[in-house]
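my questions are about this predicted structure, shown below with the sequence.
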Amino acid sequence: MDPELLKRDGPIKTYLLEDEVRLEEFTKLVKYFVEISEEDGSAKCSCGLFEIRGILCRHILAVLKCNGIKSVPAKYILDRWRKDIKRRYTLIQSSYDGENQRVDEESYILIRLTWFLFSGAEQYRT
């Protein structure tokens, strides 16, 4: 899958990539078009994987590599993929959690303990 430069329109380059798509025993050659801007490093592929799922496709990655871009531009690293973003929905401690997360964890443990005691008291009252 080697990117082929189709056209250059100012800072925007359009590449053609041919990729094999396999469905069971059937293999089909599919053409994808990737546009990349030299100004801001933005890229868009005709497969639409980033727009649909938030995941960079291998077509864009191949074009970035072809243009000598060694790291993924920050705009393509969504918060859901980052470990340094504090998430409210989980209290599982991990190696990248800070000390502030510990207070949340202790609060969660106290709430669970209170619920457990309350549930047990209800059983013995009746």
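All right, it came through fine. From a predicted model like this one, the values you see are computed outputs, not experimental measurements.

going forward, measure contacts between C-alpha atoms and count neighbours the same way
Will do.

go through the helix or strand hosting F116 and flag the buried ones.
When secondary structure is defined using DSSP states H and E, the element that contains F116 is helix 100-125. By neighbour count, with 16 or more other CA atoms under 10 Å as the criterion, the buried positions of helix 100-125 are Q101.

got another, please set it beside the one above:
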Amino acid sequence: MFRNVQIEFVKKANCRVSVVAEEGPVVCMKVEEEKLVNDTILCVPYDVHFDRSTQEVRCECNLFESSGVLCCHYLEVFHSYKVYKVPNRYVLPRWRKNIKRKHTYVKSSHDVSRSDESHVAFKGLCSHFYNIAQDFVNDDEETALLHAALEETRAKLTAHRAKKRSESVADSHNNISSQSSNLSV
């Protein structure tokens, strides 16, 4: 993803912005991108609308809407209007480094062999769940009971996790208190 954004930043150098119309805070622009096609430089125009009050941008290339990557046209408009920090609406959670993805436990063919404990535990749980589901999937009442049991177990595990977190916070608070009292002695 970084490389895709980097490519758009490089392409930004080949863009020129010209204002077509202004209606209050909304500016309608033409962004011309120079592209090399068969040893010929073509200027391809794109219509871009920029709202100066909300810093919202719309470009007819629809790169952001289709792939979640800011196009070079957005970037050039931001630069022209001195928007040096990308507005939060354009930083999608799926591209952040710190996102927790549930599918990361699913092994794919391009993974290096993973033997970490969480993957082994996940695989074991999936196998167990699969076997239980296979035994009770043919009866609607049993399936409903299994769903209810899983939700009840989820609630218990969530409560257990919250309790562990509060205990660890209390322990660290007690350790800090005892260390500060030892220092004053």
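Ah, there it is. Everything numeric in this text was worked out from a predicted model, so none of it was measured.

distance from the chain centre to the helix holding F116 of the first structure, please.
35 Å (CA atoms, centre = their mean, to the nearest Å).

show me what that helix is packed against.
Contacts defined by 3 or more CA pairs under 8 Å, 6 or more residues apart in numbering; DSSP states H and E place helix 100-125 of the first structure against no helix or strand at all.

do a quick rundown of the strands in the second structure.
15-23, 26-37, 40-51, 56-59 (DSSP state E).

average offset between the third one and the first structure?
Comparing strand 40-51 of the second structure with its match in the first structure after superposition yields a mean distance of 1.6 Å (mean CA distance after the TM-score superposition for the first structure).

for the last one, same thing?
In the superposition with the first structure, the average deviation recorded for strand 56-59 of the second structure is 0.5 Å (mean CA distance after the TM-score superposition for the first structure).

in the first structure, which residues correspond to that strand?
Strand 56-59 of the second structure falls opposite residues 42-45 of the first structure when the two are matched by TM-score structural alignment.

residue in the second structure matching F33 of the first structure?
For F33 of the first structure, the aligned position in the second structure is D47, judged by TM-score structural alignment.

what segments of the second structure are helices?
Counting by DSSP state H, the second structure has these helices, from start to end: 2-12, 63-67, 72-80, 117-136, 140-184.

endpoints of stretch 77-92 of the first structure, how far apart?
The straight-line separation of the ends of stretch 77-92 of the first structure (CA to CA, to the nearest Å) is 23 Å.

got the contact list for it?
Contacts to stretch 77-92 of the first structure, defined as CA atoms under 8 Å, 6 or more residues apart in numbering, come from residues 54, 96, 101, 104-105, 108.

okay, buried residues for the match of strand 56-59 of the second structure please.
43-45.

any idea how many residues pack against the residue nearest to K70 of the first structure when sequence neighbours are not counted?
Spatial nearest neighbour of K70 of the first structure, excluding adjacent residues (CA to CA, 6 or more residues apart in numbering): L64 at 7.5 Å. Neighbour count of L64 of the first structure, defined by other CA atoms under 10 Å: 20.

with I132 of the second structure instead?
Tallying neighbours of I132 of the second structure according to other CA under 10 Å, which is how burial is gauged here, yields 12.

in this structure F64 of the second structure contacts L70, no?
Yes. When contacts are counted by CA atoms under 8 Å, F64 of the second structure is listed as touching L70 (5.1 Å).
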